[in-house]
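**Student:** Next input, structure requested:
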Amino acid sequence: MIQRSPKRAAAQVSLVHGSRRLIQEADMKIPVIRYHTAKIDGVNVFYREAGPADGPIVVLLHGFPTSSHMFRNLIPLLADRYHVIAPDYPGFGESDAPDHTRFAYTFGNYADIVDALLNHLDAKRYAMYVMDYGAPVGYRLALKHPDRVTALIVQNGNAYEEGLKEFWDPIKAYWAENTPARREALAGLVSLETTKFQYLDGMSDAARIDPDNWVHDQALLDRPGNKDIQLDLFHDYGTNVPLYPKFQAFFRERKPPTLIVWGKNDKIFPADGAAPYLRDLPNAEMHMLDSGHFALEDKLDEMAPLIHDFLDRNLGRT
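**Tutor:** You can find the predicted model right below:
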């Protein structure tokens, strides 16, 4: 048993009471994040949820190779006013990962799953934060329900062929020739080396990047059968490219309020893919950040005020 001196114990009690007083005096309301699972089309879909139930809804759609975990620090900063919903796609995070021979790992299916989840939660209108894989998932959802989208926040999420640069060359070869050799050539994209690269490359301050990110993501990537899930998705990503003109038509015709916050040093979805948005959304607000692929990890202090201000101006205060 650890013995504490009376003075030390009294000091600790005083510190606890002092902290409580500071919170009460500041009238601080610390948002609570809740963790749920819903059965959608026979699959357990995990999602994080926070904020007032009657607040404007903001849906956060994650990228590869992560999950809703990528939004863990942003959610509390939005949930003071907004009803935040952040799902994990099947095969990612805490959602089920059925064998790839028993489940269609496609972006069309992901959009349907997210759509069904939002219907389950009675989410009729929502802003979408899209990043990486989240962009085609979200934009497919927008094509299904254009009237439901209240605003877009785009972080390194592509909708233009200009954004598919050298990194994508071996993946494009796989799209063109779906052979075992082309498939296996991409196996390195699910390695620890590549996962760390995604978090560290292009970051202005690597000391801000929590190594738990790649440890967490890699542990999930290394689950039995997950490599085949990811390789199926690499191939199906090619089905998004023919939809780019439809995504762009949605931007032009619906003109959703749009905030673009883009890590300009990203080699996966480089800055070349950001500027074309302004062709179709000339009123979009664009901020190019000195960051890489996962800009929320080192630029949260810059991004969160931009995002909150954008939502306040376009969704209204509650």
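**Student:** From now on I want contacts and neighbour counts done on CA atoms only, so please keep to that.
**Tutor:** Noted.
**Student:** Distance from the chain centre to the host helix or strand of residue 183, please.
**Tutor:** Using DSSP states H and E, residue 183 maps to helix 180-184. Centroid separation between helix 180-184 and its chain, computed with Cα atoms, centre = their mean, to the nearest Å, is 28 Å.
**Student:** Repeat that for stretch 42-56.
**Tutor:** 14 Å.
**Student:** Could you pull out the buried residues of that stretch?
**Tutor:** 43-52, 55-56 (16 or more other Cα atoms under 10 Å).
**Student:** Is it possible to get TSV of those residues that adds distance to residue 85?
**Tutor:** Formatted as TSV, those follow (distance: Cα to Cα, whole Å):
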residue	distance to residue 85
43	18
44	16
45	12
46	10
47	7
48	6
49	5
50	7
51	9
52	11
55	11
56	11
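**Student:** out of the residues you listed, which are inside strands?
**Tutor:** 43-50 (DSSP state E).
**Student:** which one of those residues sits closest to residue 213?
**Tutor:** Nearest to residue 213 among these, counting by Cα to Cα, is residue 48 at 17.3 Å.
**Student:** which ones are touching that closest one?
**Tutor:** 33-36, 68, 84-87 (Cα atoms under 8 Å, 6 or more residues apart in numbering).
**Student:** rerun that using 10 Å as the cut-off
**Tutor:** 33-37, 60, 68-69, 71-72, 75, 84-88 (Cα atoms under 10 Å, 6 or more residues apart in numbering).
**Student:** ranges for the strands of the stretch 101-250 of the chain?
**Tutor:** If DSSP state E, counting those that start in this stretch is used as the criterion, the strands of the stretch 101-250 of the chain fall at 126-131, 149-155.
**Student:** Export those strands as JSON lines, with columns for mean neighbour count.
**Tutor:** Converted to JSON lines, the strands of the stretch 101-250 of the chain look like this (neighbours: other Cα atoms under 10 Å):
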{"stretch": "strand 126-131", "mean neighbour count": "24"}
{"stretch": "strand 149-155", "mean neighbour count": "24"}
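**Student:** Second input sequence below; structure requested for side-by-side comparison:
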Amino acid sequence: MTKRLILSLMLATAPVTAVVTAPASAMAAPSQIAAATSTAPTTVHYRTATVDGVKMANREAGPADGPVVLLLHGFPTSSHMFRNLIPLLADRYHVIAPDYPGFGQSNAPDHKQFVYSFGHYADMVDELMGQIGAQRYAMYVMDYGAPVGYRLAIKHPERVSGLIVQNGNAYDEGLGAFWDPIKAYWKSGSAKDREAQAWLVTQKATIFQYTDGVSDLSRISPDNWVHDQALLDRPGNKDIQLDLFYDYRTNVPLYPQFQQFFRERKPPTLIVWGKNDKIFPEPGAHPYLRDLPEAELHLLDTGHFALEDKLDEMGPLIRDFLDRKVAPR
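**Tutor:** Purely as a prediction, here's the structure:
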């Protein structure tokens, strides 16, 4: 074998290290690097705290010293409903979204051994916020989150820096025909009327809550009802929910106190309401203006879970409101 052939074979089989140099025009400018950094994905922490002997889960994001925004979810979901909103706020705001016991990733003790009530939930959220060290906060209240949040507000009115209200009721006008069978249960407390509400924890009802009143169903992820229904179907959860349906009656006598809080404290308020919602319909949105005449009201062409359909509209409204009214620069 000739020396030339041996040399050729050695070159062909040797490891090759390639160095690629990009042209100067392809290198990222400092401003581009800064922009990329500013749009980096938000880190959300999934934490738990022991409150009244129960593991209570919460999503938390944003600067620890930022203005606090407390996100209070509705039925039958959890902090999961805020998964897309949190990144839109967490660059500046300290966002906290708890799961109530019996919902999401929080514990769900047996309903015979644990009091499932809105008053208890408000006290537990209060204790959780104390553990976190949040002494002042704006609240996003939706559905069940409204009585939880408003109970918290009348307990500590000085702590509320603002309100974002999304299909969360505080007025008699907001309890329409949908509530008639539930009101019958409130009146009788009978086993028959209790069982008549069990349809509300079925998959059909869960899908209805996400899709009714929505014009373009392709905007709604089916993951929502798959996620929620899996939690509703846990053993014992139906009784938890039926207890809460019955306890909702205790919120109604507190409406005058909620309204007094609005009038006396006048918290900056943004109302973003799915006007096609049959559970908490549009007539429940307008009375807020009686007690909060400077509230900003936006009626959206969607249903109950408006964030799933209209985040592109709601996100900028919420962020602008917080920046102007809660934590102006």
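**Student:** ok so, going back, mean per-residue distance, the helix holding residue 183 of the first structure to the second structure?
**Tutor:** Superposed on the second structure, helix 180-184 of the first structure shows a mean distance of 0.4 Å to its aligned residues (mean Cα distance after the TM-score superposition for the first structure).
**Student:** residues making contact with that helix?
**Tutor:** 170-177, 227-228, 231-232, 234-235.
**Student:** and with 7 Å instead?
**Tutor:** 174, 231 (Cα atoms under 7 Å, 6 or more residues apart in numbering).
**Student:** can you tell me what part of the second structure it aligns to?
**Tutor:** Alignment of helix 180-184 of the first structure against the second structure: residues 191-195, by TM-score structural alignment.
**Student:** what's the answer for stretch 196-215 of the first structure, then?
**Tutor:** Taking TM-score structural alignment, stretch 196-215 of the first structure hits residues 207-226 over in the second structure.
**Student:** picking up where we left off before, mind listing what's buried in the match of helix 180-184 of the first structure?
**Tutor:** Quick answer for stretch 191-195 of the second structure (16+ other Cα under 10 Å): 193-194.
**Student:** sorry, back to before: taking the ones in strands among the buried residues of stretch 42-56 of the first structure, tell me the two that lie furthest apart.
**Tutor:** Maximum distance among these (Cα to Cα): 22.3 Å, for 43 and 50.
**Student:** sorry, back to before: any idea which of the buried residues of stretch 42-56 of the first structure is closest to residue 129 of the first structure?
**Tutor:** Distances from residue 129 of the first structure to those, taken by Cα to Cα, are shortest for residue 56, at 13.4 Å.
**Student:** Quick one: map residue 269 of the first structure onto the second structure.
**Tutor:** Under TM-score structural alignment, residue 269 of the first structure pairs with residue 280 in the second structure.
**Student:** that's a strand at that match, yeah?
**Tutor:** No: counting by DSSP: H, G, I helix; E, B strand; the rest coil, residue 280 of the second structure is not found in a strand; it is coil.
**Student:** wait, doesn't it sit right on residue 172?
**Tutor:** No: applying Cα atoms under 7 Å as the test, residue 280 of the second structure and residue 172 come out as separate, 10.7 Å apart.
**Student:** more neighbours, those two?
**Tutor:** residue 280 (27 against 13; other Cα atoms under 10 Å).
**Student:** residues in contact with the more buried one?
**Tutor:** Counting by Cα under 7 Å, 6+ apart, residue 280 of the second structure has contacts 167-169, 174-175.
**Student:** can you check residue 308 of the first structure too?
**Tutor:** residue 78.
**Student:** And the alignment partner in the second structure of it, how close does it get to residue 281 of the second structure?
**Tutor:** Matched across to the second structure, residue 308 of the first structure falls on residue 319, judged by TM-score structural alignment. According to Cα to Cα, to the nearest Å, residue 319 of the second structure and residue 281 of the second structure sit 24 Å apart.
**Student:** ok but residue 71 of the second structure is inside a strand, no?
**Tutor:** Yes: secondary structure of residue 71 of the second structure (three-state DSSP): part of a strand.
**Student:** Tell me which residue is most central in the first structure.
**Tutor:** In the first structure, the centroid-proximal residue (Cα atoms, centre = their mean) is residue 62; its distance is 2.3 Å.
**Student:** Assign a three-state SS to residue 297 of the second structure, would you?
**Tutor:** strand.
**Student:** quick one, helices of the stretch 1-150 of the second structure?
**Tutor:** 3-13, 30-38, 86-89, 118-132, 145-155 (DSSP state H, counting those that start in this stretch).
**Student:** got JSON lines for those helices, with distance to residue 286 of the second structure too?
**Tutor:** Output for the helices of the stretch 1-150 of the second structure, formatted as JSON lines (distance: least, Cα to Cα, whole Å):
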{"stretch": "helix 3-13", "distance to residue 286 of the second structure": "79"}
{"stretch": "helix 30-38", "distance to residue 286 of the second structure": "38"}
{"stretch": "helix 86-89", "distance to residue 286 of the second structure": "27"}
{"stretch": "helix 118-132", "distance to residue 286 of the second structure": "24"}
{"stretch": "helix 145-155", "distance to residue 286 of the second structure": "15"}
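**Student:** Please work out which of the ones you listed is packed deepest.
**Tutor:** A comparison of those by mean neighbour count, using mean count of other Cα atoms under 10 Å, puts helix 145-155 on top with a mean of 24.
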